[in-house]
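1. Here is the input, now give the coordinates:
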Amino acid sequence: MIQMTMNPKALRVFIIAAEESGDRLGSAIIKGLVDAKPDIAIAGIGGTGMRSAGLKESLFPMTELSLMGIAEIVPKIPHMLKRINQTVEAIETLQPDVVITIDGPEFCFRVQKKLQKLENRPKQVHVVAPSVWAWRPGRAEHIAQFLDAIICLFPFEPPYFEREGMDAFYMGHPFLESLSQMPDKAQSRHALGLSANETAIGVYCGSRTQEVKKHSDIFLQSLKRLEETHPGKSLQLIFPTLPHLVETLKAKAEDFKFKNDPVFVTNQAEKKAIFKGLDMAVAVSGTVGLELALSGVPHIIGYKLNKLSYQIIKRLVRIDHAHLANIMLGNEVVPEYLQDECNSDNLYKGLERLLMQPDVAAKQKEGFERLIHILQTPKAPSQGSAEFILNLAST
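-> The predicted structure follows:
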């Protein structure tokens, strides 16, 4: 059992992230809390980012919570129920002042609901608002029944929850905060050992095992065709990934025999540092697409779900785009290849346009500049979110 050893008067926080993107958000929030209150006690569930920011140990490995799609979740329900109960028991024992959950609603909301029954209930905050503006708008009213507050990543989201009586706060996107601390393009390329004539292509196959299985072959097929069609171009593939996925990706990449050996990056700081060194990228739909956009990297996205999950979601979704940049900009700045359109032929064509038509990449970059302006906040996201959480804890 994890423990909180600290000044008895110090604030106690239990924070939960369910996947890598949540771990990155959690690390920014912990940093802000520690900067504001150095004696704060942090416990919870997280990955390397949160541990480096101040989470001493994770209750259990965060990777156990990385599930995708309805059909993929169902077989894991018994184990998830066990982990939910274990988490609630830990919270009841530690008696934190605030419980913060980040994304991963399948797990996190079940924990938050159970906390409502505790005699000494902590303040309950969730980070990353459900996309009620995209589908199932009734969720805003539902979560208002068991959450005290919600922290949003996008400026148009708070009103959806405030009208249900919740405290809602737009923190901004923490990735913008980290951009100023990243090496510039020249430094990033030097760290990767890239020469001036090499085209660095980021390959983001996902942070979940199921995602990698569904997307890696399709991505690699399109990239191999790109290499074969343009032998005069020196393509260097960069795979930012997680340690437990490296061997799977290496084995798949070796089958394609690329001219240049692919580079695999697992260190969290190094993965952030390479963004500005990339010339282009192919990525699964998700948080990484927004991060590529904010870094000014031209890219395409592709995504496949289990057929059952896709059919269910297709009937519920009320928006025209999947990429968050496209949603906020109101048009398809970044090409999206979803479900049946996510095939090697389409991805190859999208990548070739980025490689061979400078005006296509330039148009994306213009859109990304507008996106950065939309997402700006008066305070750094880590500082603003910490102040909001501390104010909530004091009430």
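2. from here on, contacts and neighbour counts on C-alpha atoms
-> Noted.
3. Report the buried residues of the host helix or strand of Phe161.
-> For Phe161, the enclosing helix or strand under DSSP states H and E is helix 158-162. In terms of neighbour count (16 or more other C-alpha atoms under 10 Å), helix 158-162 has its buried residues at Pro158, Tyr160, Phe161, Glu162.
4. Residues touching it, excluding its own?
-> The list of residues contacting helix 158-162 from outside it, by C-alpha atoms under 8 Å, 6 or more residues apart in numbering, reads Val132, Trp133, Ala140, Glu141, Ala144, Ile150, Cys152, Asp167, Ala168, Phe169, Tyr170.
5. how distant is the helix or strand just after it from the center of its chain?
-> Beyond helix 158-162 on the C-terminal side, the first helix or strand identified by DSSP H and E is strand 167-170. Here strand 167-170 is found 20 Å from its chain centre; the criterion is C-alpha atoms, centre = their mean, to the nearest Å.
6. structure for this one too, so we can compare:
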Amino acid sequence: AKTADAVLLIDSPAFNLPLAKAMREAGVKAPITYYILPQVWAWKPKRVEKVEKFCDNLASILPFDEKFYSRAVYVGHPLLDELKFKKEKLINSSKIAFLPGSRRSEIIRLMPIYREVAKDIKDKEKLLVIPPFLIDKVAEFYGDVSEFNIVNEAPKALYESEFAFVCSGTATLEAALIGTPFVLCYKAKAIDVWLARKLVKVKYAGLANIMYDFMGKGALHDELIQEQVSALNLLNAYKNCDKDKFLTGCNELRAYLKHGSSVNVAKFLMPSRQE
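-> The predicted structure follows:
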């Protein structure tokens, strides 16, 4: 690392903050860029001091990071590099997407409810989105998937679907930026949720809703958390959804995030090539 021209740290503060400290103590002179900053707006605000002490460039992917970091520079959001397409109008595709997450604990808790919901939704093609790295573990992680057609491209499935049931995480923001109406579903261990409610300082679980809150707006989508995650509640969210607001929400979020981040991050690493 001592001979490097630049250092790029990406997300993962539990790993990257000690690494940044160790590099500084080892005398690394290369500028350190931290990309995808720790979510201090949600929890662990003390990380601000460490990030600003050990890192030269703070490359933020959320416009409101600048409220919490004195040197954060908003570079854009990586999903806007990836998602070049969005819905221009609502579609009745007769497809419904089910995204149960990528962690085994999430999948095991959501799949029995998703199966029940899928059985109750008639005359629709049900797409079960499975990450490519789990395609060989369907039986172990997902159980009976006879109600579903298995796909592994989340953005494509969301774009093709008229509605989606989405586990909390990046996929909720993907759905919002594509313009697909959806409901967030999150079910975890009771102790994990208890700790989160004690420690996490934001009102919502979904990134789109968190952004809307920082914009001073009400929630874009419904959130069903813990005991609220039942087949009846999921079906009611599907049947009673105000789908029109998701097209407006898609455009508002894209305007808020402005652009992708890859080009601007590269400028930190190669400042001599800036035009």
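7. Any idea what the TM-score is?
-> Put the two chains on top of each other and the TM-score (TM-score structural alignment, normalised by the length of the second structure) is 0.83; 269 aligned residues with a C-alpha RMSD of 3.0 Å.
8. Return the closest of the contacts of helix 158-162 of the first structure with respect to Leu242 of the first structure.
-> Cys152 (25.9 Å; C-alpha to C-alpha).
9. ok, now how distant is whichever residue in the second structure pairs up with the closest one from Leu37 of the second structure?
-> In the second structure, the residue paired with Cys152 of the first structure is Ser60, using TM-score structural alignment. Distance, Ser60 of the second structure to Leu37 of the second structure, by C-alpha to C-alpha, to the nearest Å: 6 Å.
10. now do Thr180 of the second structure
-> When C-alpha to C-alpha is applied, the distance between Thr180 of the second structure and Leu37 of the second structure equals 27 Å.
11. Same check on Asn264 of the second structure?
-> As defined by C-alpha to C-alpha, Asn264 of the second structure lies at a distance of 15 Å from Leu37 of the second structure.
12. With Phe214 of the second structure instead?
-> Distance from Phe214 of the second structure to Leu37 of the second structure, counting by C-alpha to C-alpha: 17 Å.
13. Of these two, which one has the most company?
-> Each of Phe214 of the second structure and Leu37 had its neighbours counted (other C-alpha atoms under 10 Å), and the higher figure belongs to Leu37 (22 against 12).
14. Could you find the counterpart of that one in the first structure?
-> Aligned against the first structure - with TM-score structural alignment as the criterion - Leu37 of the second structure pairs with Ala129.
15. Now do the contacts for the equivalent of Val317 of the first structure over in the second structure.
-> Residue pairing (TM-score structural alignment): Val317 of the first structure is matched to Val200 of the second structure. Taking C-alpha under 8 Å, 6+ apart as the contact definition, Val200 of the second structure lies against Ala42, Trp43.
16. next one: the one 4 residues further on
-> With contacts defined as C-alpha under 8 Å, 6+ apart, the neighbours of Tyr204 of the second structure are Ile210, Glu223.
17. my guess is it is in a helix, correct?
-> No: according to DSSP: H, G, I helix; E, B strand; the rest coil, Tyr204 of the second structure belongs to no helix; its state is coil.
18. Now do it against Asn16 of the second structure, distance only.
-> Looking at Tyr204 of the second structure against Asn16 of the second structure, where the rule is C-alpha to C-alpha, the gap reads 26 Å.
19. Same question for Val138 of the second structure.
-> The span separating Val138 of the second structure from Asn16 of the second structure equals 33 Å under the rule C-alpha to C-alpha.
20. show me where the stretch 101-250 of the second structure has helices.
-> With DSSP state H, counting those that start in this stretch as the criterion, the stretch 101-250 of the second structure has helices at 104-120, 138-142, 154-160, 170-178, 190-199, 207-214, 231-239, 244-257.
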